[in-house]
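In: Sequence plus predicted model, see below.
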Amino acid sequence: MRATGPENSSGAAGTLDAPAIRMSGIEKSFDGVAVLRGVDFEVARGEVHALAGGNGAGKSTLMKILQGVYTRDAGTIEIDGRPVEIRSIQDARAAGIGMVFQEFSLVPSLTVAQNIFLGAEPLGRGRLVDDRAAVRQASVVFEEMGVQVDPRAVVGNLSTAYWQLTEIAKALARDAKVLVMDEPTASLARHESEALFELIGRLTAHGLAIVYISHRMEEVYRIADRITVLRDGNRLLTRPLTGITPAQIVEGIVGRTLGNEMAYRRREGAGPGEVLLEARSLNAPPKVRDVSFTLRAGEVIGLAGLMGSGRTELARALFGIDKVTSGSVSVRGRTVDLSSPAKAIEAGLALIPEDRREQGLVLEHSVADNLLLPLLGEVGRGPLLDGRRGRELAGDLIRRFAVKVAHPNRPVRLLSGGNQQKVVLAKWMGTDPDVLILDEPTAGVDIGTKSEIVEMIRGLAADGKGVIVISSEYPELLAVSDRVLIVRDGTVVAEHPRDAIADEEFLELAVQGVTR
């Protein structure tokens, strides 16, 4: 672990008198519901300060106030000891604050370099935008990050991992004094995360202050100096990482002591039943090549592989998003047409996508509207919708999946990341699918919600569903999977029963293609 910073939230950073950020008595409410209640928070120069809390605790709201996305209802903000008014993103940038949001803010039709310098483009002769200069400058940023990304590539053609890297580069290119990172490794492969950690060390060595929001405890202990935990809109504690245990942090986040929720448990009973889904020599160019596997009723299959291995593309092909050029898929022994998502739903499949905000939700619509989108056939009454039936269905799903929302008509964009994920899960489970495909279901959610999602997956299998889980989070993958398929270069190269996987290291070596 790195050398620790100041021991309490009122101390100074080294020989400097003022912290890089001081937020005092911050309050914020939405629709009359208090999200932040008099929160104090500060970060020293050259410090990595972890910010933790359950979904809905208020951490993202606190940081969006610092970034100018939201305006505070009460409280004060100081940068380098000077009071500042941050009422817009422009105000925050002028104060030297940069943020890498958990939800992306990129323009898919633009190149990587154009996204990085959007609004601050380098100018050439005649004050025209100099795209070549932007490419050169973006290349320097990526070189410092220790990652390889083509600045000329169109963002919409890249995977989620590269979107995240572009977001990080975009913030670093603005010469920020304070950098807020909200789950920056959620979509990164392990070697990419390592490069990010090394970069963070170099940045803090030069005095940059970093706020690091993450639910991954090993990351927090590796790079952070102090941690602040929020619960229900209040600051619960601020301590050096040397003075608190992971168990104490988790208990602070969830308000209770977690037991062995993330350990694999063999389900009692008859075990896997009939073959629910069978893929035979499935091809969906350019990523999916000659994939064959079976999934039984009451079984959870995990798909493990590096970013770009073809895991997500396999899920998209099974759900009718990407075109299958050859091979076949059968459900309950009957060959099915998966030429569109509508056909896949009709065949009894459902997909929880990798990017819940872009692919799983209509952000400006209400929670209820999002929940009912796949169920319009059930709430229709002629050409109209049965409002009463819709309210009953939405209310039942909110209760079943413990979605924390003040009112079903509240816009889903205002929910925390974990509760948004629950809405995506709930809306598809409302269709009662036979086969559920989950792509990175625990990405960007707190440990309490992770344990809830793990229990949901176990419950679905116990009810006879077939579940396919794609995850870069090996603890979660090993907690739920009865078998793990290793995906590499678009095909399944190995299959391991859960009993044959000793630990995460075994799985990592299998994914990398290394035998021990």
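Out: Ah, there it is.
In: Please count neighbours and contacts with C-alpha atoms only from this point.
Out: Noted.
In: got the end-to-end distance for stretch 298-314?
Out: 21 Å (C-alpha to C-alpha, to the nearest Å).
In: same thing with stretch 330-338?
Out: Stretch 330-338 end-to-end distance (C-alpha to C-alpha) = 10 Å.
In: ok, which stretches of the stretch 51-200 of the chain are helices?
Out: Counting by DSSP state H, counting those that start in this stretch, the stretch 51-200 of the chain has helices at residues 59-67, 89-94, 112-116, 131-145, 160-172, 190-205.
In: Could you list every helix and strand that the second one packs against?
Out: What it means is helix 89-94. Counting contacts by 3 or more C-alpha pairs under 8 Å, 6 or more residues apart in numbering; DSSP states H and E, helix 89-94 is packed against helix 59-67.
In: Check which helix or strand Lys450 maps to.
Out: helix 447-462 (DSSP states H and E).
In: List just the one of the helices of the stretch 51-200 of the chain that sits closest to Val467.
Out: Minimum separation from Val467 across the helices of the stretch 51-200 of the chain (C-alpha to C-alpha) falls at helix 160-172, 22.8 Å.
In: and the angle for the closest one with helix 131-145?
Out: 100 degrees (axes from the mean of the first three to the mean of the last three C-alpha atoms, to 10 degrees).
In: Which strands or helices does helix 160-172 pack on?
Out: With contacts defined as 3+ C-alpha pairs under 8 Å, 6+ apart, helix 160-172 has these neighbours: strand 97-100, helix 112-116, helix 131-145.
In: Turn these into TSV, columns for distance to Met307.
Out: Compiled in TSV, the helices and strands packed on helix 160-172 are given as follows (distance: least, C-alpha to C-alpha, whole Å):
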stretch	distance to Met307
strand 97-100	20
helix 112-116	18
helix 131-145	18
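In: Number of residues surrounding Lys343?
Out: As a burial measure, Lys343 scores 15 neighbours (other C-alpha atoms under 10 Å).
In: now Asp337
Out: With other C-alpha under 10 Å as criterion, Asp337 counts 18.
In: Run through the neighbouring helices and strands of the helix holding Lys450.
Out: Looks like helix 447-462 contacts helix 246-254, strand 466-470, helix 474-480 (3+ C-alpha pairs under 8 Å, 6+ apart).
In: Any chance of those in TSV with mean neighbour count and distance to Gly310 as columns?
Out: Listed next are the helices and strands packed on helix 447-462 as TSV, based on neighbours: other C-alpha atoms under 10 Å; distance: least, C-alpha to C-alpha, whole Å:
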stretch	mean neighbour count	distance to Gly310
helix 246-254	17	34
strand 466-470	25	11
helix 474-480	22	17
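In: For Val379, which of those is the nearest?
Out: With distances scored as C-alpha to C-alpha, the stretch of the helices and strands packed on helix 447-462 nearest to Val379 is strand 466-470 (26.7 Å).
In: Put this next to the first one:
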Amino acid sequence: MTQALTFLYISHRLGEIHEVCRTVTVLRDARRIVTAPVGELPTRALIEAMTGGPAGPHRAPAPAAPPRPGAAGPVAVRVDRLSGSYFHDVSLTLAAGEAVGLAGLAGSGSHQLGAALAGLHRPTGGRIEILGRPLRTGSVPAALAAGVGCLPRDRHTEGLVPQLSVAENITMPVSGRLGPGGLIRPSARDALARRAIDELEITTEGPAQPVTALSGGNQQKVAMARALATDPRVLVLIDPTAGVDVRSRRALLDVALRARAEGRAVLLVSDQPEDLRACDRVLVMAGGFVTAAYEAG
């Protein structure tokens, strides 16, 4: 005898919604926007309901990756035989002006390897060099001082301080530069935050708004602005588009492409192929090892 089962499936992945669901409800800004059979809401209509604006093309062609600097460009990151609880004997290089994707499912070690470059995970062996200098591993302040900015995997526990405002979150890594004697000048803090709000197109009432009042996509942009606040030469992005809508996904990936065009080295860790399309190279991890490498295209 077959037992009937009802399930609630929560996702931003629109293809899966159409594949497994019969009815879909769209929530935006804590309000129910629409409920309808999935057959009556094609992808474009779903995007418009989720974002509140025109959808544009759902799958834009992958931008062509510019030529890598290769031997002519300086090596910004050198990882030599790095090992830890989740990865083993990993060696790689990352050049200035290059975007390298690191692909891997949960348990592959890819997230922990990215976190190790940012000081969020302490390896047990091996060596990391940033801009030609050894990095003291397992230390976020050391990584920041070395020129590494990071968008961590979980914005709620590692990327943002929910009790603080948009401006306080964005400027936290550079608070010591915002006034004399360690005192923060609110005008300097808010000016820096407004520039980031404009550049990343963060939808907010202003710098003083609590970060918890923003949508998930805008919270992720605030976390990205925080990663960029120190003007890092190396940018580590771990699952940068997790839990955001289609429009925010495009905006966040555009920020990564701009960072590469500005000469920063970008490591983009993701299990989403769409996130990796514009990378110059993609390394694949499984079981803690780098198992494959692919050039763009």
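Out: Yep, that arrived. Keep in mind the model is a prediction, meaning the values are calculated, not measured.
In: one step back: using CSV, lay out the helices and strands packed on helix 160-172 of structure 1 together with mean neighbour count and distance to Ser281 of structure 1.
Out: Below are these laid out as CSV (neighbours: other C-alpha under 10 Å; distance: least, C-alpha to C-alpha, whole Å):
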stretch, mean neighbour count, distance to Ser281 of structure 1
strand 97-100, 25, 40
helix 112-116, 27, 36
helix 131-145, 18, 39
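In: nearest to Glu313 of structure 1, of the ones you listed?
Out: Once these are compared by C-alpha to C-alpha, helix 112-116 is nearest, at 22.1 Å.
In: Where in structure 2 does the closest one fall?
Out: With TM-score structural alignment applied, helix 112-116 of structure 1 matches no range in structure 2.
In: And that helix, what does it pack against?
Out: The helices and strands touching helix 112-116 of structure 1, judged by 3+ C-alpha pairs under 8 Å, 6+ apart, are helix 131-145, helix 160-172.
In: Can you spell out the matching residue range in structure 2 for the first one?
Out: Looking back up the chat, that one is helix 131-145 of structure 1. Helix 131-145 of structure 1 maps onto no residues of structure 2, going by TM-score structural alignment.
In: what inclination does that helix have with respect to helix 190-205?
Out: Going by the same axes, to 10 degrees, helix 131-145 of structure 1 makes 90 degrees with helix 190-205.
In: related to what we said a few turns ago, let me have the helices of the stretch 51-200 of structure 1 in JSON lines, extended by distance to Gly310 of structure 1.
Out: Converted to JSON lines, the helices of the stretch 51-200 of structure 1 look like this (distance: least, C-alpha to C-alpha, whole Å):
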{"stretch": "helix 59-67", "distance to Gly310 of structure 1": "31"}
{"stretch": "helix 89-94", "distance to Gly310 of structure 1": "37"}
{"stretch": "helix 112-116", "distance to Gly310 of structure 1": "22"}
{"stretch": "helix 131-145", "distance to Gly310 of structure 1": "24"}
{"stretch": "helix 160-172", "distance to Gly310 of structure 1": "13"}
{"stretch": "helix 190-205", "distance to Gly310 of structure 1": "17"}
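In: which one of those helices lies closest to Ser472 of structure 1?
Out: Of all these, helix 190-205 sits nearest to Ser472 of structure 1, with 8.7 Å by C-alpha to C-alpha.
In: Which other helices and strands does the closest one contact?
Out: Judged by 3+ C-alpha pairs under 8 Å, 6+ apart, helix 190-205 of structure 1 is in contact with helix 131-145.
In: Figure out which of the helices and strands packed on helix 112-116 of structure 1 is closest to Ala344 of structure 1.
Out: Closest to Ala344 of structure 1 of these, according to C-alpha to C-alpha: helix 160-172, at 23.8 Å.
In: Once you drop chain neighbours, what's closest to Glu42 of structure 1?
Out: Distance criterion C-alpha to C-alpha, 6 or more residues apart in numbering; nearest residue to Glu42 of structure 1, sequence neighbours excluded, is Arg22 at 4.3 Å.
In: His12 of structure 2 now?
Out: Among residues not flanking His12 of structure 2 along the chain, Asp245 sits closest, at 6.1 Å (C-alpha to C-alpha, 6+ apart).
In: quick one on the thing from earlier: using JSON lines, lay out the helices and strands packed on helix 447-462 of structure 1 together with distance to Thr204 of structure 1.
Out: Putting these into JSON lines (distance: least, C-alpha to C-alpha, whole Å) gives the following:
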{"stretch": "helix 246-254", "distance to Thr204 of structure 1": "24"}
{"stretch": "strand 466-470", "distance to Thr204 of structure 1": "34"}
{"stretch": "helix 474-480", "distance to Thr204 of structure 1": "29"}
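In: Let's see the distance spanning stretch 365-383 of structure 1 from one end to the other.
Out: Taking C-alpha to C-alpha as the criterion, the two ends of stretch 365-383 of structure 1 lie 21 Å apart.
In: Check which residues of that stretch are buried.
Out: Across stretch 365-383 of structure 1, burial judged by 16 or more other C-alpha atoms under 10 Å covers 366-372, 374-375, 379.
In: go on, stretch 312-321 of structure 1?
Out: Buried residues in stretch 312-321 of structure 1, counted by 16+ other C-alpha under 10 Å: 312-321.
In: same deal with stretch 89-98 of structure 2?
Out: 90-91, 94-98.
In: contacting residues around that stretch?
Out: With contact meaning C-alpha atoms under 8 Å, 6 or more residues apart in numbering, stretch 89-98 of structure 2 is reached by 68-70, 73-83, 100, 126, 233-234, 259-267, 279-280, 289-290.
In: Quick check: the aligned residue for Thr212 of structure 2 in structure 1?
Out: Looks like Thr212 of structure 2 aligns to Arg413 there (TM-score structural alignment).
In: Fine by me, we can end here.
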